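Undergrad: 3D model of this:
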Amino acid sequence: MKYGDIGLLLPSRGLVIGGVDPVPIDILNKLAQRADSVGFDSVWVGDSLIAKPRLEPLSLLGSIAAITNNVRIGTAVLLGALREPILLAQAAATVDLVSKGRLNLGIGVGGGFNKDQQGEWVAAGIDQKTRAKRFEEIVEIIKLLWSEETINFQGDHFNLEEVSLGFRPFQRPTIPIRLATHSGPGREKQYLRAAKIADGIISISDSPDEFRQVISNVETEAKNLNRNTEHFHNVYYMTVNINDNHDVALKESDDWIKKYYGLNFWTDKWGPFGSTSAIKDRIIQYFQSGADEVVVRFASYDQPGQLDQFEQKILPELL
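TA: Here you go, the predicted model:
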């Protein structure tokens, strides 16, 4: 039974924390090609400048587009407020053309919850307190640049006069945007922002019930704005480790996540870590909670081995 789309998070950060120099990019390329050939619907890469160093996402997706044919490609998620809008619009439109319209732009405001995250804003020369408004202006600008021949824009952070990219993305009217949106107190602005500017959401670390509520909250805000959400594509991004020995799976996941984030970041909402049946059941729960797509990230140093098990034991049950 086809519950929805299945995506694979490629280890653009995982390869860096592996400590091999130069970064073994062939591993990532082979994972992308395997995903393309065995039935995955999409492949994704994450983003960070210096807080969680990794390969630059849009350059990487352009490379992946050239060696795949079927999978959609996406960012999960790109930190939009750290970018300059014209360069971002140009780069994303180029990737969309190279891939013949396969790009999903997962994008988020970005955080400043710890010293490393705060350091990214300092390094980029941006006041993190302005990131939400800056982000909204950037999304508005890139969508205009993708859909109009020439644009004018006046905002608090950007003022553009008679600006044109000179070309448009493959997808019309624009590249679809999935906005990072999560549950929790004080998230009302996220729901309204998604309803106003996105074509769907992408969420991480919410339970199935919380994810369902997030979707409902965004739909309510969209209805208040007279915006139709029938075309929205909602994505859940989950982190797993496949091993019949739960303790072994948990130990590797714990070590991997701590190195990935630089702190003990994860909670019991992440996972599951263990048997294929537990992971399959959890994926189905997210589909039943409203996900149109579930993206899987392997919390493991053996990415090919994890993909082998997922391909053989889980993927056939979801297609």
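
Undergrad: from now on I want contacts and neighbour counts done on CA atoms only, so please keep to that.
TA: Noted.

Undergrad: the stretch 51-200 of the chain: strands as residue ranges?
TA: 72-79, 103-108, 151-154, 159-163, 177-180 (DSSP state E, counting those that start in this stretch).

Undergrad: mind putting the ones you listed into JSON lines with mean neighbour count and distance to residue 90?
TA: Listed next are the strands of the stretch 51-200 of the chain as JSON lines, based on neighbours: other C-alpha atoms under 10 Å; distance: least, C-alpha to C-alpha, whole Å:
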{"stretch": "strand 72-79", "mean neighbour count": "24", "distance to residue 90": "15"}
{"stretch": "strand 103-108", "mean neighbour count": "26", "distance to residue 90": "13"}
{"stretch": "strand 151-154", "mean neighbour count": "14", "distance to residue 90": "14"}
{"stretch": "strand 159-163", "mean neighbour count": "11", "distance to residue 90": "12"}
{"stretch": "strand 177-180", "mean neighbour count": "26", "distance to residue 90": "15"}
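
Undergrad: those into JSON lines, with extra columns for distance to residue 20?
TA: Output for those, formatted as JSON lines (distance: least, C-alpha to C-alpha, whole Å):
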{"stretch": "strand 72-79", "distance to residue 20": "24"}
{"stretch": "strand 103-108", "distance to residue 20": "28"}
{"stretch": "strand 151-154", "distance to residue 20": "45"}
{"stretch": "strand 159-163", "distance to residue 20": "43"}
{"stretch": "strand 177-180", "distance to residue 20": "31"}
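
Undergrad: next up, for comparison:
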Amino acid sequence: MTIEPHEKKGTAPKLGVYVNNRAAVFLGEGFTLSDLIDLAVSAEDAGLDFVSVGDSLLAKPRYSPIVVLAGIAAVTKQIELTTGILQPHMRNPVMLAQEWATLDVLCGGRTSLGVGLGTGPLELVEAEYRLIGIPKRKRGVAFDEAITLLRQLWTEPEVTFSGEVFQIDSATVGFSSARRPHPPILVACGGYVPEQAGTGPNDFYSPETAGTFTGPFERVVRLGDGWITGIVTPDEYRRALGVVDALAQQRGRKLDDGFERRLNCFLHIGPDAAQARQVGQEFLESYHRLPFDSETLDRWLIAGTAEACAEQISAYVDAGVTSFQFVLADHQQQRQLERLANDLAPRVRDNVTVAAMA
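TA: Take a look at the predicted model:
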């Protein structure tokens, strides 16, 4: 099967595919790093808006995200390159600012930077923080400081900073990114707390918040040029977006059309809904190395026929989502991309166009 390019219509959301640099590790010969690069080229040929890669040290081992995106930059011309997400606080901020700006120049200003705290099996997440020498209890502070430093290093000639975690004296990257004033930063925030501890992908749980979607949304409007979230129902998303908007207004900030609102979701398109859900669940549990309860699965996995998937996506568009990061929940990554590009994307765009005309 070939992938045919599609024209974008009206106010349709941005559609992107997660070219899975973890799957390229755990699927072995079934999906190699070379296959990943080919998948990114296919995504561009199909007219998708962006490709993204993820980040982890020990919790979910994978190929290095910036290096992978540099490889993709070499064989693509237009598609946006991003992360969904990268953990900036696990790197020296000056080195990260230099490496990401280099990537942005290399690809002609096509990058945006999706950032988040990351998650995974609790013992492995804790091991990651021991490895980098930052107490896990300070990861939120480290994250905030890292984003603040990235912005300064990309826009100021010289930076001095003294924080709880990072200290920098008279540092400079020495050059600017191609995208001005700097690549947009999309902050991941918000998570579903499952009813039962030890299920789902997140490493946080408390009886008080079990069964709810929650997060420190103030961080989004304070640090972000956009917002990434997932494992959320359309109604919950609408309410959370209202909170984000209200917090922005309190800070004297208006979140206009340039503020991207991205949903991360797993996707399996297939003719049989039950089988699509089962295959999707098996993939998620292999990917995260954790069991998934039904509630978390149904919040994060869009599965079924292209028509049914398009209806679910339309509900999120109605709730305010402006872009979708699709993680292909299938060992056959190329097959799933073909279904996304040929069967699902035209329906999503047509649905939005029809709604706009109504």
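
Undergrad: one step back: I'd like to know which of the strands of the stretch 51-200 of structure 1 lies nearest to residue 121 of structure 1.
TA: Distance to residue 121 of structure 1, taken as C-alpha to C-alpha, is lowest for strand 72-79 among those, at 10.8 Å.

Undergrad: ok now that closest one, how far from the chain's centre?
TA: Centroid separation for strand 72-79 of structure 1 versus its chain: 4 Å, with C-alpha atoms, centre = their mean, to the nearest Å.

Undergrad: what range in structure 2 does that strand sit on?
TA: Aligning strand 72-79 of structure 1 against structure 2 (TM-score structural alignment) gives residues 80-87.

Undergrad: end to end on the matching stretch, go ahead and measure it.
TA: End-to-end distance for stretch 80-87 of structure 2, by C-alpha to C-alpha, to the nearest Å: 19 Å.

Undergrad: would you map the helices across the stretch 151-300 of structure 2?
TA: Here the stretch 151-300 of structure 2 has its helices, by DSSP state H, counting those that start in this stretch, at 218-223, 234-250, 273-288, 294-300.

Undergrad: let me fix that, I meant to ask about the stretch 1-150 of structure 2.
TA: Using DSSP H, counting those that start in this stretch, helices in the stretch 1-150 of structure 2 cover 23-26, 33-45, 65-75, 93-106, 122-132, 139-155.

Undergrad: got a list of contacts for the fourth one?
TA: For helix 93-106 of structure 2, contacts defined as C-alpha atoms under 8 Å, 6 or more residues apart in numbering pick out 66, 69-70, 73, 88, 110-111, 146, 149-150, 153-154, 171-173, 176-179, 183.

Undergrad: buried ones among these?
TA: 66, 69-70, 73, 88, 110-111, 146, 149-150, 153-154, 172-173, 176-179, 183 (16 or more other C-alpha atoms under 10 Å).

Undergrad: now stretch 269-283 of structure 1: buried residues?
TA: 270, 271, 272, 273, 274, 275, 276, 279, 280, 282, 283.

Undergrad: contacting residues for the fifth one?
TA: Neighbouring residues of residue 274 of structure 1 by C-alpha under 8 Å, 6+ apart: 240, 241, 242, 243, 244, 245, 246, 247, 249, 250.

Undergrad: quick one: buried ones out of those residues?
TA: 240, 241, 242, 243, 249, 250.

Undergrad: could I get those as CSV with distance to residue 70 of structure 1?
TA: Below are those laid out as CSV (distance: C-alpha to C-alpha, whole Å):
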residue, distance to residue 70 of structure 1
240, 24
241, 26
242, 26
243, 29
249, 31
250, 33
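
Undergrad: residue 197 of structure 1: which of those is nearest?
TA: Using C-alpha to C-alpha, these come closest to residue 197 of structure 1 at residue 240, 30.4 Å.

Undergrad: any idea which residue sits dead centre in structure 1?
TA: Centroid-nearest residue in structure 1, with C-alpha atoms, centre = their mean: residue 76, separated by 1.3 Å.

Undergrad: look up how far residue 54 of structure 1 lies from it.
TA: From residue 76 of structure 1 to residue 54 of structure 1 the distance is 13 Å (C-alpha to C-alpha).

Undergrad: any common contacting residues for the two?
TA: Contact criterion C-alpha under 8 Å, 6+ apart; residues shared by residue 76 of structure 1 and residue 54: residue 47.

Undergrad: out of the helices of the stretch 151-300 of structure 2, flag the one nearest residue 120 of structure 2.
TA: Per C-alpha to C-alpha, nearest to residue 120 of structure 2 of the helices of the stretch 151-300 of structure 2: helix 273-288, 6.7 Å.

Undergrad: what helix or strand is the counterpart of residue 339 of structure 2 in structure 1 located in?
TA: Using TM-score structural alignment, the partner of residue 339 of structure 2 in structure 1 is residue 309. Applying DSSP states H and E as the criterion places residue 309 of structure 1 in helix 303-309.
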